[in-house]
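A.B. asks: Please find the sequence and the predicted model below.
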Amino acid sequence: MPKSTIRKKKVYTPPAEVRPASDATRRKPSPPWLPVSAVCMIVFGIAWLVVFYITTGDYPVAAWGYWNLVIGFGAMVSSLAVLSRWR
């Protein structure tokens, strides 16, 4: 049986009047303090956890107990939220 011809559809490109402006031209670069603050938050979180584990819970705040883990990991997670804004 003979093979039928394959029809290719043309790729649709909207007119220039309808097309949105390029995203690269609209985006502003991130401020220089943003990656610095994110790295500081990561270092703070790691340092908090290291001090908590080395001192077996006596420092940074002994009364908080295992909430010190929440503070350390929370600082690192919040740095990820800050880094998601980095362009």
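C.D. replies: The structure has been received and is ready for your questions.
A.B. asks: Going by C-alpha atoms from here, please, whenever you check contacts or count neighbours.
C.D. replies: OK.
A.B. asks: Kindly check the end-to-end length of stretch 80-87 for me.
C.D. replies: 13 Å (Cα to Cα, to the nearest Å).
A.B. asks: Just the residues contacting it, thanks.
C.D. replies: When contacts are defined by Cα atoms under 8 Å, 6 or more residues apart in numbering, stretch 80-87 is touched by residues 28-30, 34-35, 38.
A.B. asks: Okay, one more to line up with it:
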Amino acid sequence: MPESKSRRRPAKGPAQTPSTKAQQPNAVWFVPVMVSLMLLGLAWIITYYISDGAFPIPNIHNWNIGIGFAIALAGFMMTTRWRS
């Protein structure tokens, strides 16, 4: 039985790299700031509840909870950009 001719395969070139910049690890300050924001937001809310609304800012009442959540949310949003 006759054999078929083999096909030429294209030469393998360099591996294709994505057009975006290679992802590098975060700066050394990134993780401490991220954790600090999460803890500061938690401490803000706990302080508001323990002081029965007298602290951290007494005149804005329940907006203290929103501020605490916003600070903590900023820390949690930083976790999406965290690279080791």
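C.D. replies: Received, thanks. Keep in mind that this is a model prediction, so the values were computed, not measured.
A.B. asks: care to give me the TM-score?
C.D. replies: Here the TM-score for the pair of chains, by TM-score structural alignment, normalised by the length of structure 2, is 0.73; 71 aligned residues with a Cα RMSD of 2.1 Å.
A.B. asks: re the thing from before, of the contacts of stretch 80-87 of structure 1, which is the most crowded?
C.D. replies: Greatest neighbour count in the contacts of stretch 80-87 of structure 1, by other Cα atoms under 10 Å, goes to Ala38: 22 neighbours.
A.B. asks: Contacts only, for the corresponding residue of structure 2 for that residue.
C.D. replies: Under the alignment by TM-score structural alignment, Ala38 of structure 1 pairs with Met34 in structure 2. Residues near Met34 of structure 2 by Cα under 8 Å, 6+ apart: 74-76, 78-79.
A.B. asks: try 6 Å
C.D. replies: Taking Cα atoms under 6 Å, 6 or more residues apart in numbering, we find Met34 of structure 2 in contact with Gly75.
A.B. asks: Can you classify the equivalent of Phe73 of structure 1 over in structure 2 as helix, strand or coil?
C.D. replies: In structure 2, the residue matched to Phe73 of structure 1 (TM-score structural alignment) is Phe69. Here Phe69 of structure 2 is helix, with the state taken from DSSP: H, G, I helix; E, B strand; the rest coil.
A.B. asks: Share the number of residues neighbouring Phe69 of structure 2, please.
C.D. replies: Neighbours of Phe69 of structure 2 (other Cα under 10 Å): 18.
A.B. asks: how about the nearest residue to it, chain neighbours excluded?
C.D. replies: Spatially, and ignoring its direct neighbours in sequence, Phe69 of structure 2 is nearest to Gly41 (5.9 Å; Cα to Cα, 6 or more residues apart in numbering).
A.B. asks: Average offset of the longest helix along structure 2 relative to structure 1?
C.D. replies: When structure 2 is parsed with DSSP state H, its longest helix is helix 30-50. Compared with structure 1 after fitting, helix 30-50 of structure 2 has a mean deviation of 0.6 Å; criterion: mean Cα distance after the TM-score superposition for structure 1.
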